[in-house]
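Asks: Got a predicted structure here, sequence first:
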Amino acid sequence: MQGVVYTPNLTHSNVYYQRQLGNYNLCIQEMGTDKPPTMCLWHEGIAHRGSVEVASCLLKWVQASFSPLVDAKERKLILYSDRYCGQNNNWRILNLMALLVSRRYFTEVQQKFMVSGHSFLPCDRSFRKKKKNLCSSTLYTPSDVVDMTLGARQQQPFNVLEMKCQDFRQLPDTTLRRPPGFLITSMMWMKVTASDPWCVHTKGSHSLYEGWKTCLVTKPRKNGPPPLPSFATSYARAYEDPVPIKKEKHRDLMTMLMYMPAEAQAFYEALECEE
């Protein structure tokens, strides 16, 4: 995810130390294709920025980009991400990988984690391009962040997915059994396959010479093969209502209204606030 973009980004001395609204951006870039990166945008009045939000963005992107496979067709997805445990390296994302295989979007899903300080993702280049545009933009509301993102590149503009409350789903993190001693944050490479849906295959490095270790993630049976992971056809919304803004931040935002146009004032006045 990109660093938080705050709105309104006013430069008036009276608002310099006041709290602003956080805007979040998850970038999904299909490497090896000429497709523009997809920016999933939302703000803190819609949702937080944890594993539920990352998994929901990935699921929405997959559903918009692919159809379930038919017959014996095969398709592989490889996710490259940093190792931030609260967003990318956790059981919810691993469950999502298994869910995508179960729903036949892919026959294999892998996740590779970058080495901190020694790796670079293409999304970082997209973030730099957007940040360069940010320095010369006046952003009053999240709508301005969307417009700024769409205009950050003249050629092949970014594809923007504006995430709404109903897009964030309480995707599971406990459908897969957690084997004793299995430390998910110590793995560098994981994969889930349709040919062996009962197991997760892991490596402690990116080496092609290291063999895969297999961990059973469904409940074993005394007689017969273990059951397949059982995923629901749909999941409840993670947020039934907009997320209330903290009282102190809401108070600061209200004091900035005099420096904003009427449309922006109406947006902030409509935000929910903690009691």
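Replies: Here it is on my side, so go on.
Asks: Please count neighbours and contacts with C-alpha atoms only from this point.
Replies: Noted.
Asks: what sits up against the host helix or strand of residue 202?
Replies: Using DSSP states H and E, residue 202 falls within strand 199-203. Residues from elsewhere that reach strand 199-203, judged by Cα atoms under 8 Å, 6 or more residues apart in numbering: 187-192, 210-218.
Asks: And that strand, how far out from the chain middle?
Replies: When C-alpha coordinates are averaged (Cα atoms, centre = their mean, to the nearest Å), strand 199-203 and its chain have centres 22 Å apart.
Asks: State the next helix or strand along the chain beyond it.
Replies: Counting by DSSP H and E, what follows strand 199-203 is strand 213-216.
Asks: isn't residue 194 right up against residue 97?
Replies: No: using Cα atoms under 8 Å, residue 194 makes no contact with residue 97, being 10.8 Å away.
Asks: Neighbour count for the two, which is higher?
Replies: residue 97 (26 against 18; other Cα atoms under 10 Å).
Asks: check which helix or strand covers the residue nearest to the more buried one when sequence neighbours are not counted.
Replies: Spatial nearest neighbour of residue 97, excluding adjacent residues (Cα to Cα, 6 or more residues apart in numbering): residue 109 at 5.9 Å. Assessed by DSSP H and E, residue 109 sits inside strand 108-113.
Asks: Residue 235 too?
Replies: Short version: residue 235 belongs to no helix or strand, going by DSSP H and E.
Asks: Can you name the residues in contact with the longest strand along the chain?
Replies: Criterion DSSP state E: the longest strand present in the chain is strand 21-28. Identification of contacts with strand 21-28 by Cα under 8 Å, 6+ apart yields 1-8, 37-44, 49, 54, 57, 123, 142, 145, 249, 253.
Asks: also this one, for the comparison:
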Amino acid sequence: MGLINLVKIKRRRHGNYETALDSKRQTSISYTVPNQDGNFVQVYRKTFMNIFDVTQKRLVGPIHFPNLSFHRPRVDTCHTCDRLNCEAKQNNSVGIKAKSQLDLHHRKVEKSMEYMRKETTDSQLPGSDKCCISFDLQQVLFVPTLTHSDMFYLSQLPCYNLGINLSDTNRAFMCMWHEGVSGRGGNEIASTILKVLNSGITEKKNICYCGVTTVWGKIKTECRHSFMCCDRDFALIEKRKRVMKAIIQNDLHKVITFAKYDPLFEVVDMSVNGFWDIKEAADTLLNTKNSNMSKAVRIKVDCKNPTVLLTKESFSDVEAWKQVNILKKGKTIGDLKSAKIALLLPICE
């Protein structure tokens, strides 16, 4: 098809027209194609259609192939990439430095994603003692489902969903609560994860991932670059939500439950037992100033000695683990185990 050329040939006008542009038959399409002898000949539409069984409009598509390029997304982007991309456009030393930093940033992303894929694959092998868990918050879900005209007069209730996915068993827990129960802070996230993990879903070594921080295996994936199993679950929920209307929160539970089959999503209503004020207990017993938590990409915690954190600032196997004791002076493990954690009061009260 690359040897076929389209040529417009002027034809004699039919009828009386004031200008030549008024005539619809002033030009005709001619196809230049090779014949059996290797020479190029011109044929017209009927002859071409009889030979190739294709019209001129369909032929123009492959010849004028569009430039399939994608624009950078305007929302939910990596702030580091956005800043370095702007600086890299400068033709000076700042631009050269920004290009090297951007390349290093992308290498870190690839390394973290490669590590996560490897651990996820290993956890699915028979006899594995690991369980890869990914968790993240979904975007806010609103009930009832309203059209744009109704939203002008009525208000909606924001509902929150923390998705927890177990890669080795392909189970997914959707922990839900609404704005009247509590917000989306650290206490709510920690209470939800603690409730699900203490329910006996697994007895293996937990390797947890999320977009910012995680637990055994705290794996800190680069922000806005990570794509985890829970993100795939959220996409299924959004797809199902388009065809099912949710009027109250229980309707939203049904939408999430049947968004996936074999196995179904397991919805956990967090408004029943409430949330714990873990931050107050942590401020009383723990001191994390020397842990350098903002730079750590991996954190390892042993259940036999939970007051010692092992941290790494890269995914390199050469780097040694750094030990940090996070227990405050004068406090013991007994104080940590016997600490009483109060329940958070609902916002509506």
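Replies: Everything's here; your move. None of these values were measured; they are calculated from a predicted model.
Asks: now what about the TM-score between them?
Replies: Laid over one another, the chains give 0.68 as their TM-score (TM-score structural alignment, normalised by the length of structure 1), with 210 aligned residues with a Cα RMSD of 2.6 Å.
Asks: and the strand holding residue 202 of structure 1, which stretch of structure 2?
Replies: With TM-score structural alignment applied, strand 199-203 of structure 1 matches the range 308-312 in structure 2.
Asks: My guess is residue 162 of structure 1 contacts residue 46. True?
Replies: No: the pair residue 162 of structure 1 and residue 46 does not pass the contact test of Cα under 8 Å, sitting 10.7 Å apart.
Asks: Pretty sure residue 173 of structure 1 sits in a strand.
Replies: No: looking at residue 173 of structure 1 with DSSP: H, G, I helix; E, B strand; the rest coil, it is coil, so not inside a strand.
Asks: how about the helices in structure 2?
Replies: 45-52, 56-63, 79-88, 93-123, 148-151, 186-197, 229-241, 249-257, 278-285, 333-337 (DSSP state H).
Asks: could I get those as TSV with distance to residue 167 of structure 2 and mean neighbour count?
Replies: Listed next are the helices of structure 2 as TSV, based on distance: least, Cα to Cα, whole Å; neighbours: other Cα atoms under 10 Å:
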stretch	distance to residue 167 of structure 2	mean neighbour count
helix 45-52	52	12
helix 56-63	43	11
helix 79-88	29	15
helix 93-123	7	16
helix 148-151	38	10
helix 186-197	14	16
helix 229-241	7	18
helix 249-257	18	19
helix 278-285	27	15
helix 333-337	30	11
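Asks: For residue 130 of structure 2, find the nearest of these.
Replies: helix 93-123 (5.2 Å; Cα to Cα).
Asks: roughly how far out does the closest one sit from the chain middle?
Replies: 16 Å.
Asks: burial count for the counterpart of residue 45 of structure 1 in structure 2?
Replies: Correspondence of residue 45 of structure 1 to structure 2, assessed by TM-score structural alignment: residue 180. Using other Cα under 10 Å, residue 180 of structure 2 has 14 neighbouring residues.
Asks: my guess is residue 180 of structure 2 contacts residue 346, does it?
Replies: Yes: at 6.8 Å, residue 180 of structure 2 and residue 346 qualify as touching, with contact defined as Cα under 8 Å.
Asks: these two touch, right, residue 156 of structure 1 and residue 38?
Replies: No: using Cα under 8 Å, residue 156 of structure 1 makes no contact with residue 38, being 11.1 Å away.
Asks: More neighbours: which of these two?
Replies: residue 38 (20 against 13).
Asks: Leaving out sequence neighbours, find the closest residue to that one.
Replies: residue 159 (4.6 Å).
Asks: Residue 139 of structure 2 versus the equivalent of that neighbour over in structure 2, what's the distance?
Replies: Aligned counterpart of residue 159 of structure 1 in structure 2: residue 266 (TM-score structural alignment). Going from residue 266 of structure 2 to residue 139 of structure 2 by Cα to Cα, to the nearest Å gives 18 Å.
Asks: what lines up against residue 8 of structure 2 once you look at structure 1?
Replies: In structure 1, residue 8 of structure 2 lands on no residue (TM-score structural alignment).
Asks: Could you tell me how many residues sit around residue 8 of structure 2?
Replies: Around residue 8 of structure 2 there are 11 residues (other Cα under 10 Å).
Asks: Quick one: residues contacting it.
Replies: 27-30.
Asks: If we use 10 Å, what do you get?
Replies: 26-31 (Cα atoms under 10 Å, 6 or more residues apart in numbering).
Asks: for residue 232 of structure 1, same thing?
Replies: Residue 232 of structure 1 touches 99, 171-172, 175, counting by Cα under 10 Å, 6+ apart.
Asks: Let me have those in a markdown table, extended by distance to residue 61 of structure 1.
Replies: Formatted as a markdown table, these follow (distance: Cα to Cα, whole Å):
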| residue | distance to residue 61 of structure 1 |
| --- | --- |
| 99 | 14 |
| 171 | 15 |
| 172 | 18 |
| 175 | 22 |
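Asks: any idea which of the residues you listed is closest to residue 92 of structure 1?
Replies: Distances from residue 92 of structure 1 to those, taken by Cα to Cα, are shortest for residue 172, at 6.0 Å.
Asks: doesn't residue 95 make contact with that closest one?
Replies: Yes: with contact defined as Cα atoms under 10 Å, residue 172 of structure 1 counts as touching residue 95 (6.5 Å).
Asks: okay, and the common contacts of the two?
Replies: 55, 231.
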